[in-house]
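Participant: 3D, please:
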Amino acid sequence: MILVVGGAGYIGSHVVKELIRRGNEVVVLDNLTTGHKQAIDKEAIFIKGNLGNKQDVSLIFEKYPVKAVMHFAANSLVSESVVNPLKYYLNNVVATFTLLETMLEYGIKKFIFSSTAATYGIPEQIPITEMTPTKPINPYGQSKLMVEQIVKDCAIAYSLEYTILRYFNAAGADETGTIGENHNPETHLIPIVLQHLQGQRKRISIFGTDYSTYDGTCIRDYIHVTDLAKAHILALDAMLISKGNIHRTYNLGNGQGYSVRDIIRKCEEITGRKANIHYAERRTGDPAILIASSANIERELGWQPSYRLEDIIKTAWNWHKNHPHGYEKGSVRGSYTYES
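Facilitator: As a prediction, this is how the structure comes out:
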C-alpha cells in the first residue's frame, strides 16, 4: 500500500489516479485546506488529517501496511510565502519533520518528495540541471530546500531511501476530464488565461515585455500533470525493487520553453476566443527564462514527457469547460495575476 500525503491536491490527485489505474492500493492523507475530496479516486482510502499531527500519521501506519510514502502536501504560493513565511516553515518544514520521524519509527524508509524549481532561484545557466546551484529567493523555495536537506541527512543517519522530484510548471488535466486544476486563488498562467477566455476574469496581465527573450516576455517550461504522475510511478517502482541504495534528485520538465505570449496565443487558438490583454510592469524576482533539463531521469528511469503544449492546453480546456467553477459549484475564482 502507498500513502499519498496531499492526495486531494492538483498533482497528488493525478498521481493517485495513476496508481489506482495500475492496481496499487492507496491511502490518502489530506486536510482539505487546499485539496478537494471530489478529486480523490473513489478506490483510494481517504483519511482526513494533518501530516504534522503525529497521531494522524501513526494511526495510518498502525492500520495499513504502507510500503512507501509520497509527499505532496505543502503551501506553494510564492507571494504568500514572502508575507507569511512562518506559515510556510511550519507546514512545509516542521510538518514534514513529523511525517519523517513517524515513518522511521514504524520502519518505513521509502520516500518520494514533491519539490520545486523554486529551489534554484534565478539560475546561472539554462537549461537548469540538477547540478545548478540552489539559491532560492523566497521562503517557499527555501522551505522546500530545507526539507530536501533534512531528507538527505535522514538517508545518511537512518538509511532512508528517497527520490526528490523538482517540478517546473505543472499544467493540464487528466484526459478523462474528471480531475483538473482548481486552486483558490489561482496563480498559474494557463488556467488563468482559460478562465479569462471563459468570461470569469476581465483581462489577462502580462508582467513585462522587455525581457531578453524572442518576444520580450518571460519564458517557462510547462509539463503535463499526467507526465509528472508517471514520473512518480517510475520513481516508486525503482524504489520498491531496490536494495536500499536509492538516493536521487531529478528535474521534471519538457526541456522546451514557451513565452507568456505563446501561451496566450495557443489558448486563443484552441478556444477560438480572443483575450483582453493588459500590459503591466515587471515583477521583482521574475527570471527571464526557466527551462529544465530532465536528461537524468530520462537516462536512469526511462521517463519522457509525452504531452506537447497543445495537448496540455487542450486537456486543461476540457476540464475548465466541464467544470467552470472547479469542484465546487459557485466557487469564487482568485486574483487576476499569476505566478511563474
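
Participant: rest of the way, CA atoms for contacts and neighbours
Facilitator: Will do.

Participant: tell me which stretches of the chain form helices.
Facilitator: Listed in chain order, the helices of the chain (DSSP state H) span residues 10-21, 54-63, 78-83, 85-88, 95-105, 139-158, 189-197, 225-240, 260-271, 295-301, 309-322.

Participant: would you format those helices as TSV with distance to I164 and mean neighbour count included?
Facilitator: Formatted as TSV, the helices of the chain follow (distance: least, Cα to Cα, whole Å; neighbours: other Cα atoms under 10 Å):
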stretch	distance to I164	mean neighbour count
helix 10-21	15	23
helix 54-63	21	15
helix 78-83	20	16
helix 85-88	19	18
helix 95-105	14	18
helix 139-158	7	19
helix 189-197	25	24
helix 225-240	9	20
helix 260-271	28	18
helix 295-301	11	15
helix 309-322	24	20
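
Participant: kindly reformat those as TSV containing distance to A170.
Facilitator: TSV is the format used below for the helices of the chain (distance: least, Cα to Cα, whole Å):
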stretch	distance to A170
helix 10-21	8
helix 54-63	28
helix 78-83	15
helix 85-88	20
helix 95-105	22
helix 139-158	16
helix 189-197	10
helix 225-240	6
helix 260-271	14
helix 295-301	17
helix 309-322	9
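
Participant: to L3, which of the ones you listed lies closest?
Facilitator: Among the helices of the chain, the nearest to L3 by Cα to Cα is helix 54-63 (8.6 Å).

Participant: now the other sequence, so there's something to compare against:
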Amino acid sequence: MLDTPNAAAPFRLTSLAHGGGCGCKLAPSVLRELLAEQPPGSPFERLLVGTETGDDAAVWQLDDETCLIATTDFFMPMVDDPFEFGRIAATNAISDVYAMGGKPLLALAILGMPLGKLEPAMVREILKGGVSIATEAGIPVAGGHSIDAPEPIYGLAVIGTARPETIRKNSTAHAGDVLILTKGLGVGVYSAAFKKGVLADAAYAEMIGSMTTLNRIGAELGKDAAVHAVTDVTGFGILGHALEVARGSGLALTLEADALPLLGEAAALVQSGHVTGASHRNWASYGEAVRLPDGLPEWRRHLLTDPQTSGGLLVAVAPEAAERVLQQVQAAGYPRAAIIGRAAEGEPAVAVV
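Facilitator: Have a look, this model is predicted:
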C-alpha cells in the first residue's frame, strides 16, 4: 500500500520534493564556502579543469589527442510526469559535457527513491525518460547506483571526450568578446507557476521543450577558434553564471537587460508573483560583484536571478565572429539565441544596463 497524501486527488510527483530541478542547487555563496578549504588540483598535471573556477565538468588529459570529461548532475522533480522528469534530468546532466566543448560517451544513473511512496512503474518511467534522452545523445546508460531516499532524486554521471584544443572553459573569455545566450530564460518562473497549478498547457509544453533540448551545439562551438569560453546557465541564474565567467576570466561583463531572450510567458508570470525561493537565494549570494541600474523593476531582477533547469549556453566569442556564430546557433535549433552583452577589461563583476 502506497503512502500517498490523498487517494482521491491526482498524485503529484512534485509533492514528494521540497524543491525541484536546478532550483535545488546550493546558493553560490554557500558552495564557495564549502569548497574554500578543498585542496587544489594543481599537483595533478593532467587535470586541466578541476574545482578552481566552478566550471561545468572536470577535464583530464589522457594523451596529446584526447581529454576525458567527467561530470555528475541530479535533482528532485519539478514536473509530475515521471517520464518527463527523467528526460529533463538527463538533458541537464549531459549538457555539462557539451558546455566543455566535448561529446558524451556514456552515462551512469543516479537514483534515490522514497520506498513505499512511489509505484515501481513510476520509477521505471523516470529511468525510461533518462534513457530516451541518452539515446538521443547517442550514448548508453551503462549502469548506476540507487538508494532509498526521503525525496525522489534522479540524474546522471556522464563521461565525454574532446581533443585538447576543443575544450572550452568558463574562465577563458577575452576582453572585447561578445556574449551569446542560446536559450530563453524563465524556466524557474514557469516551474513556480506550475506548482501553483496556473501554468497554461502551451507554456508547459514550451518549458518541457526548452529543458529537453540538448545543448549539443557546444561540441561544434568547441571547434571554433573564435569561441573563447562557454558555460551552461543553470541554477545560479544568468547573473550567477556570468559572474563565474567574469571572476574566472578576470574581466568585467556587461549584460543588456532588454536583449535577454525570455520564454514566452516569463515576463507576465513573474509580474504575477511567480518566483522561486532559489531566485532570492541567488540574489543574496552575488554581493557587490553584481550591479543593477537604478530603477530596475523588481520583476526584471527576478528574471536575472531565475534558476534555469537545463538552460542554455553562455558563449563568449570574438566580436568579428559574433553574428556568424549567432546565426550558426540559431540554425542548429536554438531560435531564441541572442547577443546579450560584452566582456571588457576591468574588475571582475557583472553590470546590467
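
Participant: need the TM-score from the superposition.
Facilitator: A TM-score of 0.24 describes the superposed chains when it is computed by TM-score structural alignment, normalised by the length of structure 1; 151 aligned residues with a Cα RMSD of 7.5 Å.

Participant: returning to that earlier point: out of the helices of structure 1, the one nearest L252 of structure 1 is which?
Facilitator: L252 of structure 1 sits nearest to helix 225-240 of all the helices of structure 1, at 7.1 Å, using Cα to Cα.

Participant: any idea of the angle that closest one forms with helix 309-322?
Facilitator: Relative orientation of helix 225-240 of structure 1 and helix 309-322, computed by axes from the mean of the first three to the mean of the last three Cα atoms, to 10 degrees: 110 degrees.

Participant: who are the packing partners of helix 225-240 of structure 1?
Facilitator: For helix 225-240 of structure 1, the elements it packs on are helix 10-21, strand 110-116, strand 161-167, strand 169-171, helix 295-301, judged by 3 or more Cα pairs under 8 Å, 6 or more residues apart in numbering; DSSP states H and E.

Participant: now with 10 Å, please.
Facilitator: Applying 3 or more Cα pairs under 10 Å, 6 or more residues apart in numbering; DSSP states H and E, we find helix 225-240 of structure 1 packed against helix 10-21, strand 68-71, strand 110-116, strand 161-167, strand 169-171, strand 247-252, helix 295-301.

Participant: nearest to I223 of structure 1, out of these?
Facilitator: Smallest distance to I223 of structure 1 across these (Cα to Cα): 5.0 Å, for strand 169-171.

Participant: what about A58 of structure 2, neighbour count?
Facilitator: 21 (other Cα atoms under 10 Å).

Participant: re the thing from before, include distance to P139 of structure 1 when you put the helices and strands packed on helix 225-240 of structure 1 into CSV, please.
Facilitator: Formatted as CSV, those follow (distance: least, Cα to Cα, whole Å):
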stretch, distance to P139 of structure 1
helix 10-21, 21
strand 68-71, 19
strand 110-116, 12
strand 161-167, 16
strand 169-171, 18
strand 247-252, 20
helix 295-301, 27
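
Participant: out of these, which comes closest to I2 of structure 1?
Facilitator: Proximity to I2 of structure 1 (Cα to Cα) singles out strand 68-71 among these, at 5.3 Å.

Participant: what sits up against that closest one?
Facilitator: Here strand 68-71 of structure 1 makes contact (Cα atoms under 10 Å, 6 or more residues apart in numbering) with 1-7, 12, 15-16, 27-29, 51, 96, 99-100, 103, 108-115, 161-164, 232, 236, 239-240.

Participant: the same query, at a cut-off of 6 Å, please.
Facilitator: Applying Cα atoms under 6 Å, 6 or more residues apart in numbering, the contact partners of strand 68-71 of structure 1 are I2, L3, V4, V5, K110, F111, I112, F113, S114.

Participant: closest to S259 of structure 1 out of the helices and strands packed on helix 225-240 of structure 1?
Facilitator: Ranking these by proximity to S259 of structure 1 (Cα to Cα) places strand 169-171 first, at 12.3 Å.

Participant: can you list the helices and strands that the closest one packs against?
Facilitator: strand 219-224 (3 or more Cα pairs under 6 Å, 6 or more residues apart in numbering; DSSP states H and E).
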